[in-house]
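Asker: sequence? don't have it. structure:
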């Protein structure tokens, strides 16, 4: 019995104790390191990728990474991951570690955990992930892994190498091995271009001592700021760079035949549009059906990550993902004689670069509906004019809180790939004026002699402001909705109570969202001897943040364009008269404007302010000006009116 147990333990230990740690891992462990800032979680010692392309276009990728854990915050560097699917085969996967005391460990692929990558919006996906937990996850340990994947039929012959991350990188290398006679082009992002080294059929790029991406408030998405190399390769001598039109031609092959309308679908179109001869009204009815009645569920197998299901299948099942919803809506629009196009989009602003045509940055699909030029569209803000496709109304049928004529915040001032019959064209999605995204708060309140503030608050919103609130409120029960409002009010008041909460037009996106409640807050008026202090700004904050500009590297992404107005009235006890009111504030620059005014008339303290955010992002060179504006707004929000007791 003891001998059997010994053999079992020995068999297990051989899976994790290294009998031959690779030389590249040992070399990484001996790398000298420069001094890093205190608290740095770890450092990437080696990051090597070799992409070998075969004559049939298949790509084999070997990835090696080694890290040194520098603090307890870096323990997650002992987790190695690799994703694969029916399109990308996992060939091999190993991991190793060398502890601070010199102990060496190895974990083989059979010890890895495997799980699917589907979430609660996906019914099924064949994308999977293997995870290896590497032993000795302590400061001083070097962890490493290596995997090999094989993509037999790439969608597009290109690759992307991101060599900068939120850890410093000591050494990184990308090797492209092409068959004889093939060619490539390269594009660098957020980094100085490096000349490659040629070694036979291998093209090798190397970088060293790459700084970490700073974790800054309001920083653009990592892809928008990380150092990256993108490569196209061609099975011939290069004649022209791969273009956005080429990507569109490829996508047209995926959507061909998918928008065929069936008798059942045509009958539904007739039912929805019966008695309405107004084109935009009919478009709105069909858009509303797809938006509300087609549940968002994804089934992605192989190329299904890009290719939609047939419209008939989506209609019958009453579910689909973003590209499926666009497919069904496009088919139904055909039935009323309205032309439309796919727009491949992204929810991450700033990640699509015009100079490199690729689907890599896209993660979403919306629709562009062609409108007659003579149609009035003053109430439709999501309009773009295209030289060939004409006047286009953009719409996201996946967003359950964005009505026809508007765009979700992530799509505003972004980029999308318009798919036409002849190919693709990268277009600019429109920015929205602040007036389209409004928030208006009114409060009629009274303060008693004990300092209790009470009254009614009404908050009216539209555009992206309303969409964000609807997204939070719609799934909640009434008690949870009250709790959410209480949490928001609790950021500004203590010892308060909310009652008589009413929410209007929560599910009617065509109307403004209105939230009304009764508020009472004890000890709001602060007495200091014969003086009474009252803060005119009862609720809400307009200044987004205060930025640390000492070592700021990146631009700042705002919360988006908006126009926000507060109008507060506080009836003051008749036994007090004003002694000093806060000074009015007025700020105006290229990014925002802000005006506040405090007055007292007939026993009522009036406070009115207007905040207009005009930009979606602010260059780092203008952040000092932005900080100054935010500081002035904060000072105004904290100021108090001073009253004195009447003699």
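Answerer: Yes, it's here. Owing to the predicted nature of the structure, the values given are computational and were not obtained by experimental measurement.
Asker: alpha carbons only for contacts and neighbour counts from here, please
Answerer: OK.
Asker: from residue 220, how far out is the residue nearest the centre of the chain?
Answerer: Centroid-nearest residue in the chain: residue 348, 4.5 Å away (criterion: Cα atoms, centre = their mean). Plainly put, residue 348 is 9 Å away from residue 220 if you go by Cα to Cα, to the nearest Å.
Asker: equivalent analysis for residue 156, please.
Answerer: 27 Å.
Asker: now do residue 107
Answerer: For residue 107, the distance to residue 220 equals 36 Å [Cα to Cα].
Asker: what's near enough to touch residue 430?
Answerer: Applying Cα atoms under 8 Å, 6 or more residues apart in numbering to residue 430 gives the contacts 382, 383, 384, 412, 413, 414.
Asker: out of these, which sit inside helices?
Answerer: Among these, none falls in helices (DSSP state H).
Asker: and which of those residues is nearest residue 358?
Answerer: Distance to residue 358 across these (Cα to Cα) is lowest for residue 414, with 15.7 Å.
Asker: find the nearest non-adjacent residue to the closest one, please.
Answerer: Nearest residue to residue 414, sequence neighbours excluded (Cα to Cα, 6 or more residues apart in numbering): residue 429, at 5.0 Å.
Asker: comparison target, given below:
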């Protein structure tokens, strides 16, 4: 018996590896090489090969061939049976071929059926567009399956022959490859043009790059993107990417990617014709600041922000101002074209300005590439109008205006532009401008609670006064009135149980930008004051800052930089009448962390047989960034901030009940 057991053990050690010859030829070497290697720990699946091949065939067309091979390591990894390609639709992007193979551990090969390939038009909820999402799903995937996908795409973007590919993803990658200008098979009739291949943000993510012919490259052993790290910048700012530009001198939209100046000139020309004055009623004879204020008032009353892209070109080419005025809606390009056209009629020289909202700080020294996602307006000023969003440049003084910010007064920009940079596009070239801090409309919320506490029940009224979109109340009111305010408060800011009630009594005019937006609500909370054994009571927070989530898993090394943005100023005031006597455990507190400063005052005043409790809280949040070189310091600062807020909430909202 012992000999049989030993024979079985030896047989297991020399058992043949999973046969991989049924896979496509390009996948076999990677599959074979990986069989002798242990898979990454804690990974659902392992990408054995991620290869992108691209080439330029002339006339603006870029062809892509993508090859992907992965191994399913855990049951949860079976979800990676799906492969998706997003595109602009129309003639701008077409999926020519999409194939798939599932080699199961029992040796059975399941190929991708045509009915498992689906293309959806208008794939994104926030807009009407020609955008497409093509997906393929392999059947009968199990733990141990080897999944291979091959796709061919033709790209002919209205913005020119440019393409990019990222290195990191949610799974670890054994081998990542890029090859450019390969000349065989699908890549026939290649055009000899200048090719620019730019690597961005490789450090500290990528240690070693193996160079391949024609500018290609190979990287081995890429880790999975961290999924448990919060408070990090947008990936465009820090994650490794390769950007490829095919500079075809015969194609204007290709040649413009040789410099930022060329791109700025193209953008300026694109906006020149659409930006023509339409002659709005009541604007005749107006000029200067008075005219701009009247125009701004008309736009927030008469126009709506909406994305409608019925052709791929609409992603970059605005509608004419007259058409925008007729339809009464448009996206950022359209509203900017309308504003600039009418501003021309008021005597201003205008220019489009490109911004990147939520994508990090744009580097003017980097190679030109389509990195912008937003268009605003720049008005040249002969002299200052005394507005906060004015900027001085070598090419003169400009006023920056975002026509999509209908809740922001003229002369300010919303917090979406904070710490941002824009590129003003003049007919002579690019003008880069850092958005000044003074241009951002200050965000502030005054929270005033008046009510009474009887036993456990709290009921009263809350008056909210918001400047600069602190909670987004003005925007919500404009979209959905009192109901939208009600839903926003319940969903995001007031921790009310299902047994509580909330009623919006009044709201101010969300279009009145000359004063803060106000809303008043009635609230009834049956457990607003939780009384525990031992004579302690805990008051519900009703709008005080919550403890922020942890941004790092214990025992894991931090990979991302740590970024926190200033959210504004909170002034919290509460006046509550208790039928019982209460006394605060903490009467005053002052805290300062790298991310915020706040003060707390609690005064208990005898009132008949009960107590009049007055609470005051004031907080100012601070912008802070800890780069790759200061991750340990950033984690310590974040932990300090979380501890400070948690301690505050535990102590400041606790009271002695029924004691003098």
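Answerer: Ah, there it is. Since this is a predicted model, take the numbers as computed values, not measurements.
Asker: test my guess that the residue nearest to the centre of the first structure contacts residue 409.
Answerer: No. Using Cα atoms under 8 Å, residue 348 of the first structure is not in contact with residue 409; the gap is 10.3 Å.
Asker: shared neighbours of those two, anything?
Answerer: Joint contacts of residue 348 of the first structure and residue 409 (Cα under 8 Å, 6+ apart) do not exist.
Asker: my guess is residue 89 of the first structure contacts residue 153. True?
Answerer: No. The criterion here is Cα under 8 Å, and residue 89 of the first structure misses it with residue 153 at 10.8 Å.
Asker: give the aligned equivalent of residue 424 of the second structure in the first structure.
Answerer: Residue correspondence to the first structure (TM-score structural alignment): residue 424 of the second structure is matched to residue 418.
Asker: what sits against that match?
Answerer: Applying Cα under 8 Å, 6+ apart, the residues contacting residue 418 of the first structure are 248, 341, 342, 343, 344, 368, 424, 425, 426, 427.
Asker: could you measure from it over to residue 109 of the first structure?
Answerer: Counting by Cα to Cα, the gap from residue 418 of the first structure to residue 109 of the first structure is 42 Å.
Asker: tell me the contacts of residue 203 of the first structure?
Answerer: 175, 176, 177, 196, 197.
Asker: which of these does the second structure keep?
Answerer: Retained in the second structure by both residues aligned by TM-score structural alignment, their matches' Cα atoms under 8 Å are the following of these: 175, 176, 197.
Asker: of the residues you listed - the most surrounded one?
Answerer: residue 175 (23 neighbours; other Cα atoms under 10 Å).
Asker: mind listing what's buried along stretch 160-177 of the first structure?
Answerer: Within stretch 160-177 of the first structure, the residues that qualify as buried by neighbour count (16 or more other Cα atoms under 10 Å) are 160-177.
Asker: sorry, back to before: so how far is residue 367 of the first structure from the match of residue 424 of the second structure?
Answerer: From residue 418 of the first structure to residue 367 of the first structure the distance is 9 Å (Cα to Cα).
Asker: for residue 75 of the first structure, same thing?
Answerer: Relative to residue 367 of the first structure, residue 75 of the first structure is positioned 44 Å away (Cα to Cα).
Asker: so for the two, which residue has more residues nearby?
Answerer: Set residue 75 of the first structure next to residue 367 and count neighbours by other Cα under 10 Å: residue 367 wins out with 26 against 20.
Asker: could you check how far that one is from residue 430 of the first structure?
Answerer: 14 Å.
Asker: and the helices in the first structure?
Answerer: Going by DSSP H, the first structure shows helices at 2-16, 23-29, 222-225, 244-255, 263-273, 279-293, 311-317, 322-334, 463-473, 478-489, 623-638.
Asker: out of those helices, deepest packed?
Answerer: helix 322-334 (a mean of 26; mean count of other Cα atoms under 10 Å).
Asker: give the aligned range of that one in the second structure.
Answerer: Using TM-score structural alignment, helix 322-334 of the first structure pairs with 332-344 in the second structure.
Asker: mean per-residue distance, that stretch to the first structure?
Answerer: Following the fit onto the first structure, the mean deviation recorded for stretch 332-344 of the second structure is 0.9 Å by mean Cα distance after the TM-score superposition for the first structure.
Asker: check the offset of that stretch from the chain's centre.
Answerer: Relative to the chain's own centre, stretch 332-344 of the second structure is displaced by 25 Å; criterion: Cα atoms, centre = their mean, to the nearest Å.
Asker: cool, stretch 523-530 of the first structure as well?
Answerer: Relative to its chain's centre, stretch 523-530 of the first structure lies at 45 Å (Cα atoms, centre = their mean).
Asker: what's the answer for stretch 565-581 of the second structure, then?
Answerer: Here the centre of stretch 565-581 of the second structure is set off from its chain's centre by 31 Å, with Cα atoms, centre = their mean.
Asker: the spatially closest residue to residue 202 of the second structure that is not a sequence neighbour: neighbour count?
Answerer: Once flanking residues are discounted, residue 202 of the second structure sits nearest to residue 240: 4.6 Å by Cα to Cα, 6+ apart. Counted with other Cα under 10 Å, the neighbours of residue 240 of the second structure add up to 19.
Asker: map residue 240 of the second structure onto the first structure.
Answerer: Match for residue 240 of the second structure (TM-score structural alignment): residue 227.
Asker: wait, what's in contact with residue 404 of the second structure?
Answerer: 305, 331, 332, 335, 336.
Asker: gap between the first one and residue 404 of the second structure?
Answerer: Read that as residue 305 of the second structure. From residue 305 of the second structure across to residue 404 of the second structure, the span is 6 Å (Cα to Cα).
Asker: now the common contact residues for the two.
Answerer: Common neighbours of residue 305 of the second structure and residue 404 (Cα under 8 Å, 6+ apart) are 331, 332, 335.
Asker: including distance to residue 277 of the second structure, could those go into TSV?
Answerer: As requested, those are exported to TSV (distance: Cα to Cα, whole Å):
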residue	distance to residue 277 of the second structure
331	18
332	17
335	13
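Asker: just name the closest of those residues to residue 345 of the second structure, please.
Answerer: Residue 345 of the second structure has its nearest neighbour among these in residue 335, at 15.5 Å by Cα to Cα.
Asker: the closest one contacts residue 325, doesn't it?
Answerer: No. In this structure, residue 335 of the second structure is not within contact of residue 325 by Cα under 8 Å, at 9.2 Å.
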